[in-house]
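J.: okay, predicted coordinates and the sequence, questions at the end:
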Amino acid sequence: MSEFDNITAPPPPPTSDGPVPSDQRTMALVAHLLGIFTGFIGALIIWLINKDDTSKPFVIDQSKEALNFQITIAIAYIVSSILVVVLIGTLMLAAVWVANLVLCIMAGVKANNGEAYRYPFTLRLIK
């Protein structure tokens, strides 16, 4: 089995011993929703602040997931911007924007409920 056999399956969410604390749920919610307004910068800041704090596994996991998704969205925006020349890019820009908005809101709601969310079609560059 090569390392690329299971490349499309998202990693499993972290297992917790009990309910996720309120402060971790709030930080995970903020990490997801900041993607709508700041792109990958908001999730990057939250991940960098919390990545060494082992007492916050939910925040680390969800901010990393939001960061990976926003990097994927940035790549999609770049490709769409290049394709504007052949007119399909305009439709792609709109589709990427709507997908970003909808998926970030869905992820924020799940994170606020204490459930780990995995974005579809995400390049998981930060492990």
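T.: Arrived safely. Residues are numbered from 1 along each chain as shown.
J.: contacts and neighbour counts: CA atoms only from here.
T.: OK.
J.: can you pull the contacts of the spatially most central residue of the chain?
T.: Geometric centre of the chain, nearest residue: residue 66, 2.0 Å, by CA atoms, centre = their mean. Residue 66 is in contact with 31, 32, 35, 40, 43, counting by CA atoms under 8 Å, 6 or more residues apart in numbering.
J.: same thing with residue 73?
T.: Contacts of residue 73 (CA under 8 Å, 6+ apart): 96, 100.
J.: can you pull out the helices in the protein?
T.: 22-38, 40-50, 57-83, 88-112 (DSSP state H).
J.: dump those helices to CSV, plus distance to residue 124.
T.: Rendered in CSV, the data for the helices of the chain read as follows (distance: least, CA to CA, whole Å):
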stretch, distance to residue 124
helix 22-38, 15
helix 40-50, 13
helix 57-83, 5
helix 88-112, 16
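J.: let's bring in a second one:
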Amino acid sequence: MSQPPYPPQQPYAPVPMSPSDERMWGMFGHLSAIAASFVTLPFLGPLILFLVFKDRSGFVRGHTSEALNMTISLIVYEAVLFVLCSVLALFTFGLSYGLMVVPGVVALIFTILAAVAANQGRAYRYPLIFRVVR
């Protein structure tokens, strides 16, 4: 038997990240939700970072999954609030739609707090979210 002309394939092993890279990508996991919301897909940034870095660092996986869960929860809350505001609009002449801003502002504040915590190397848990992705 002759030897194949190429070396045998090695199985893919994720390269571990340095602590400073973990903090940076954990922070970007939260901030990417803000950046992706400019194209009306706030879950897209955390989802991409989650899929890319989930096997390389438990710290980054935790922060990106938390950011992804927050954006999923925010979408659900906004949909429920839209239905509620639509019903209330009959009685308030459309003024109830001003409430649609509240979840976004609250999410922005919590996202900034989470990004600061990730940059400091601390874990952060958003309050009142559904934890769908682990």
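T.: Here it is on my side, so go on. Everything quoted here is computed from the prediction, not taken from an experiment.
J.: out of the helices of structure 1, nearest to residue 126 of structure 1?
T.: Nearest to residue 126 of structure 1 among the helices of structure 1 is helix 57-83; the distance by CA to CA comes to 6.3 Å.
J.: once aligned to structure 2, how far is that closest one on average?
T.: Average distance, helix 57-83 of structure 1 versus aligned residues of structure 2 after superposition (mean CA distance after the TM-score superposition for structure 1): 0.9 Å.
J.: chain center to that helix: distance?
T.: Helix 57-83 of structure 1 sits 6 Å away from the centroid of its parent chain (CA atoms, centre = their mean, to the nearest Å).
J.: report the buried residues of it.
T.: For helix 57-83 of structure 1, the buried set under the neighbour-count rule, 16 or more other CA atoms under 10 Å, comprises 57-73, 76-77, 80-81, 83.
J.: ok, the contacts of residue 66 of structure 1 vs residue 96 of structure 1, which is closest?
T.: residue 35 (12.7 Å).
J.: in space, what's closest to the aligned partner of that closest one in structure 2 - neighbours in sequence excluded?
T.: With TM-score structural alignment as the criterion, residue 35 of structure 1 lines up with residue 33 in structure 2. Counting by CA to CA, 6 or more residues apart in numbering, residue 33 of structure 2 lies nearest to residue 42, which is 4.7 Å off, once chain neighbours are set aside.
J.: residues in contact with the one you found?
T.: Here residue 42 of structure 2 is in contact with 32, 33, 34, 35, 36, 71 (CA under 8 Å, 6+ apart).
J.: kindly recompute the last result at 7 Å.
T.: 33, 34, 36, 71 (CA atoms under 7 Å, 6 or more residues apart in numbering).
J.: quick revisit: of the helices of structure 1, give the one that comes closest to residue 125 of structure 1.
T.: Comparing these under CA to CA, the one sitting nearest is helix 57-83, at 6.2 Å.
J.: where does that closest one end up in structure 2?
T.: The aligned range for helix 57-83 of structure 1 is 58-84, by TM-score structural alignment.
J.: which of the contacts of residue 66 of structure 1 sits closest to residue 112 of structure 1?
T.: Nearest to residue 112 of structure 1 among these, with distances taken as CA to CA, is residue 32, at 10.1 Å.
J.: which residue is the nearest non-sequential neighbour of residue 47 of structure 1?
T.: residue 63 (5.3 Å).
J.: ok, now residue 63 of structure 2?
T.: residue 26 (5.3 Å).
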